[in-house]
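Chemist: Provide a 3D model corresponding to the input given below.
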Amino acid sequence: MSRHPLQYVRAGVLDIAFERHGTPGAPPVVLLHGFPYDVRSYDVVATRLADQGADVVVPYLRGFGPTRFANTTTMRSGQQAALAADLLALLGALRLAPAVVAGYDWGGRAATLTAMLHPDRVAGLVSVDGYNVQDIAEGATPIAPEGERRLWYQYYLHGERGREGLARNRAALARLLWSEWSPGWAFTDADFAATAPSFDNPDFVAVVVHSYRHRFGLVPGDPLYQADEDRIAARPRVEVPTITISPLRDGLRDPKTPETHAERFPRLVDDLRLPVGHNPPQEAPEEFAAAVARLRWTVRRR
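Modeler: You can find the predicted model right below:
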């Protein structure tokens, strides 16, 4: 599949690399990838949405691909509020009208938090797993053993052995997680090879390790984002039109109930329950694109 040329924009503390599909100035959509994936998750989705008249922006998150920190002294934070701040800065730097934002894993968290904290900048939200917001105050509380087993990679990264292991084996670790989290997805060597270079970003290890330590309260965050973390800690509802996507074959977590989604998203349009794993835009691109398109149409009619 052909790829669009990379573009760059200074947005907050980052020089964000992104691909853009469609016509700038059309109704905007921003698609956000997770860990350990990259923009290739959205190749089909972005094409479908651009063909339907959207201005589609697909950025590399901090620590991934060609995205770089603008200053060598900036803390390489991977905390949730930093991801949301990056998205807000990108929306501003590209002067996008209120956008439909969509994502999964880290990207879904960034999209959800931006919709929560800055609803004036988000026209609508598509979030895989719904309210995937970290409750850091409860991070040290044990969960059921089956859930703890699934989080082995997070506990691995709490120690220096894990940091060194990620640095030495970043692609191998990522491929293992792809297989564990999407047991029904028959991705090819070529699929993985298209994404793997994104893990060679010089800040990848630092950002990832900080993310998985901060969410458990093991290390401090960047003071730049503390005010947002304080707001997030109250766990407010998300007041923008939302479609949640619940993967039914996710090897990392069980799907939430539609009722649970409705409690957090008072303007819930739908909860799509798809027989896929952790990476719905790449495993079920037609359904994912249709969800974003449906939300765009819903927002335009209001």
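Chemist: only C-alpha atoms for contact and neighbour calcs from this point on.
Modeler: OK.
Chemist: contact partners of stretch 170-183?
Modeler: 36, 166, 185, 192, 196, 199, 249-252, 276-279 (Cα atoms under 8 Å, 6 or more residues apart in numbering).
Chemist: Of those, which is the most crowded?
Modeler: residue 278 (28 neighbours; other Cα atoms under 10 Å).
Chemist: Just give the nearest non-adjacent residue to it, would you?
Modeler: Nearest non-adjacent residue to residue 278, counting by Cα to Cα, 6 or more residues apart in numbering: residue 250, 4.9 Å away.
Chemist: Packing partners of the longest strand seen in the chain?
Modeler: Ranked by residue count, the top strand of the chain under DSSP state E comes out as strand 14-22. If you count contacts as 3 or more Cα pairs under 8 Å, 6 or more residues apart in numbering; DSSP states H and E, strand 14-22 packs onto strand 7-11, helix 43-51, strand 55-59, strand 68-69.
Chemist: And it, how far out from the chain middle?
Modeler: Chain-centre distance of strand 14-22: 15 Å, with Cα atoms, centre = their mean, to the nearest Å.
Chemist: contact partners of stretch 244-259?
Modeler: By Cα under 8 Å, 6+ apart, stretch 244-259 touches 126-130, 147, 150-151, 180-184, 261, 268, 270-278, 280.
Chemist: quick one: which of the contacts of stretch 170-183 is nearest residue 104?
Modeler: The closest of the contacts of stretch 170-183 to residue 104 turns out to be residue 279 (Cα to Cα; 7.0 Å).
Chemist: okay, the helices and strands packed on strand 14-22 in TSV with distance to residue 170 and mean neighbour count next?
Modeler: Below are those laid out as TSV (distance: least, Cα to Cα, whole Å; neighbours: other Cα atoms under 10 Å):
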stretch	distance to residue 170	mean neighbour count
strand 7-11	25	16
helix 43-51	23	19
strand 55-59	21	25
strand 68-69	18	21
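Chemist: In CSV, list those along with distance to residue 24.
Modeler: Below are these laid out as CSV (distance: least, Cα to Cα, whole Å):
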stretch, distance to residue 24
strand 7-11, 13
helix 43-51, 10
strand 55-59, 5
strand 68-69, 24
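Chemist: Let's compare: structure for the following, please.
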Amino acid sequence: MSEKIDSRRRGFMSMAALGLAASQLGMFGSAEAQTTLAKPVVPPVKPGSNTSFAALKQIKAGLLDVGYAEAGPADGPPVILLHGWPYDIYSFVDVAPLLAARGYRVIVPYLRGYGSTRFLSADTMRNGQPAALATDIVALMDALKIQQATLAGFDWGARTADIVSVLWPERVKSLVSVSGYLIGSQEAGKMPLPPEAELQWWYQFYFATERGRAGYEKYRHDFAKLIWRLASPKWQFDDATYDRSAAALNNPDHVDITVHNYRWRQGLVAGEAKYDALEQRLAQAPTIGVNTITMEGDANGAPHPPASAYASKFTGKYEHRNITGGIGHNLPQEAPQAFAQAVLDVDRL
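Modeler: I've put the predicted structure just below:
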């Protein structure tokens, strides 16, 4: 009897040991899986927590003396954040420290016609065509000795980042683009849209007239504030937030660059011949092969295509994110945590 009991006890103990071993292996496997799946998480931040950049710099790059903010370690992986119209680098004032804290070298340049960015020559055409802006960013990367960077932006900035990703994909590690694929052409710009869509572009038609140019020159502060309200109808920004960015519109080239950009899109004015070959490539609506996350706010009042219209344009690893909570056109300033998280995540796609 005792031998049978011992045999049963030994069998039970063996099974228990196997079960314990299996459970331990399962725990180890689970821990390993969790480690594999874990990703850096950007901590919560209240929009507007930051009101300034630690460092503002200038550097000669291509045709420009570029003003830019910089944050994070100089040897960190570079990310270049690109603003739109009529905004400025303060769209990223909360995003930059979030990325710097994760070890990124964050560069936030004023585009041509904004802030402290100036043309090196008075004779250079004040050209706002998309290929010119994209060339500026490549020149900036060269000046900063950045071979490859993550590009992230919205509005004009997203379009610029898209174009660099097509024309110089070797310079782009990954891409975050609000409102997705924004590459167009003069021929496409000449095509009429349904009336409701045309209404959204009212300012483009205003800028097509000399009255519009004069009106923007005279009322640019109030004009841009109206655009902010229309583009982000649920964003309750205060005067201090707006005025901080509106100062960048006092650039002496701002009106010329803005008006030329919108007139060029409609084929009303010429660009520069040196960009013709680039624009011809872009007119073919080429696909973007770098890894990409596109984003859209749920309350974007500016003209923008649905995500379904451009998903096929991204042929690398790709993800689209809808950001809820009344987020408008200026997504990085309205939802800095979500934008910074996308930058972190796109490098892991």
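Chemist: which ones among the contacts of stretch 244-259 of structure 1 are found in strands?
Modeler: Short answer: the contacts of stretch 244-259 of structure 1 in strands (DSSP E) are 126, 127, 128, 268, 270, 271, 272, 273, 274.
Chemist: By neighbours, which of those wins?
Modeler: residue 128 (29 neighbours).
Chemist: Let me know how buried residue 203 of structure 1 is, in neighbour terms.
Modeler: Residue 203 of structure 1, neighbours per other Cα under 10 Å, totals 18.
Chemist: circling back: which of the contacts of stretch 170-183 of structure 1 sits closest to residue 54 of structure 1?
Modeler: Closest to residue 54 of structure 1 out of those is residue 279 (22.1 Å), distances taken as Cα to Cα.
Chemist: which part of structure 1 lines up with stretch 57-71 of structure 2?
Modeler: Using TM-score structural alignment, stretch 57-71 of structure 2 corresponds to residues 7-21 of structure 1.
Chemist: Ok, stretch 127-141 of structure 2 next?
Modeler: With TM-score structural alignment as the criterion, stretch 127-141 of structure 2 aligns to 77-91.
Chemist: Identify the residue nearest the residue positioned nearest the centre of structure 1 in space, chain neighbours excluded?
Modeler: For structure 1, the residue nearest the mean C-alpha position is residue 107 (0.9 Å; Cα atoms, centre = their mean). Leaving out its chain neighbours, the residue that sits closest to residue 107 of structure 1 by Cα to Cα, 6+ apart is residue 32, at 4.4 Å.
Chemist: does that neighbour really touch residue 58, like I thought?
Modeler: Yes. Here residue 32 of structure 1 lies in contact with residue 58, judged by Cα atoms under 8 Å, at a distance of 6.4 Å.
Chemist: what sits in contact with each of those two?
Modeler: By Cα under 8 Å, 6+ apart, the residues touching both residue 32 of structure 1 and residue 58 are residue 39.
Chemist: related to what we said a few turns ago, how about the helices and strands packed on strand 14-22 of structure 1, which one is nearest residue 115 of structure 1?
Modeler: Comparing these by Cα to Cα, strand 55-59 comes nearest, at 16.8 Å.
Chemist: How about the biggest helix by length in structure 1, which residues are buried there?
Modeler: Criterion DSSP state H: the longest helix present in structure 1 is helix 285-301. Using 16 or more other Cα atoms under 10 Å as the test for burial, helix 285-301 of structure 1 gives 285, 287, 288, 289, 291, 292, 293, 295, 296.
Chemist: Using the three-state scheme, assign the aligned partner of residue 244 of structure 1 in structure 2.
Modeler: Residue 244 of structure 1 maps onto residue 294 in structure 2, with residues paired by TM-score structural alignment. Here residue 294 of structure 2 is recorded as strand under DSSP: H, G, I helix; E, B strand; the rest coil.
Chemist: State which helix of structure 2 is the longest.
Modeler: Determined from DSSP H, the single longest helix within structure 2 is helix 2-37.
Chemist: buried ones in stretch 229-245 of structure 1?
Modeler: Applying 16+ other Cα under 10 Å to stretch 229-245 of structure 1 flags 229, 232, 235, 237, 238, 239, 240, 241, 242, 243, 244, 245 as buried.
Chemist: Export those residues as CSV, with columns for distance to residue 96 of structure 1.
Modeler: Below are the buried residues of stretch 229-245 of structure 1 laid out as CSV (distance: Cα to Cα, whole Å):
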residue, distance to residue 96 of structure 1
229, 25
232, 24
235, 27
237, 24
238, 20
239, 20
240, 17
241, 18
242, 19
243, 21
244, 23
245, 25
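Chemist: And the helices in the stretch 51-200 of structure 1?
Modeler: For the stretch 51-200 of structure 1, the helices defined by DSSP state H, counting those that start in this stretch occupy 80-93, 106-117, 145-150, 152-156, 160-168, 170-181, 189-195.
Chemist: Determine which of those helices approaches residue 4 of structure 1 most closely.
Modeler: helix 189-195 (14.0 Å).
Chemist: Could you identify the pair within the ones in strands among the contacts of stretch 244-259 of structure 1 that is furthest apart?
Modeler: Greatest spatial distance among these (Cα to Cα): 268 and 274, at 16.9 Å.
Chemist: OK, contacts around the residue lying closest to residue 64 of structure 2 once chain neighbours are set aside?
Modeler: When the adjacent residues along the chain are set aside, residue 64 of structure 2 lies closest to residue 119, with 4.5 Å between them (Cα to Cα, 6+ apart). Applying Cα under 8 Å, 6+ apart, we find residue 119 of structure 2 in contact with 63, 64, 65, 112.
Chemist: Likewise for residue 155 of structure 1?
Modeler: Here residue 155 of structure 1 is in contact with residue 212 (criterion: Cα under 8 Å, 6+ apart).
Chemist: Distance of the equivalent of it over in structure 2 relative to residue 255 of structure 2?
Modeler: Using TM-score structural alignment as the criterion, residue 155 of structure 1 maps onto residue 205 of structure 2. Distance, residue 205 of structure 2 to residue 255 of structure 2, by Cα to Cα, to the nearest Å: 15 Å.
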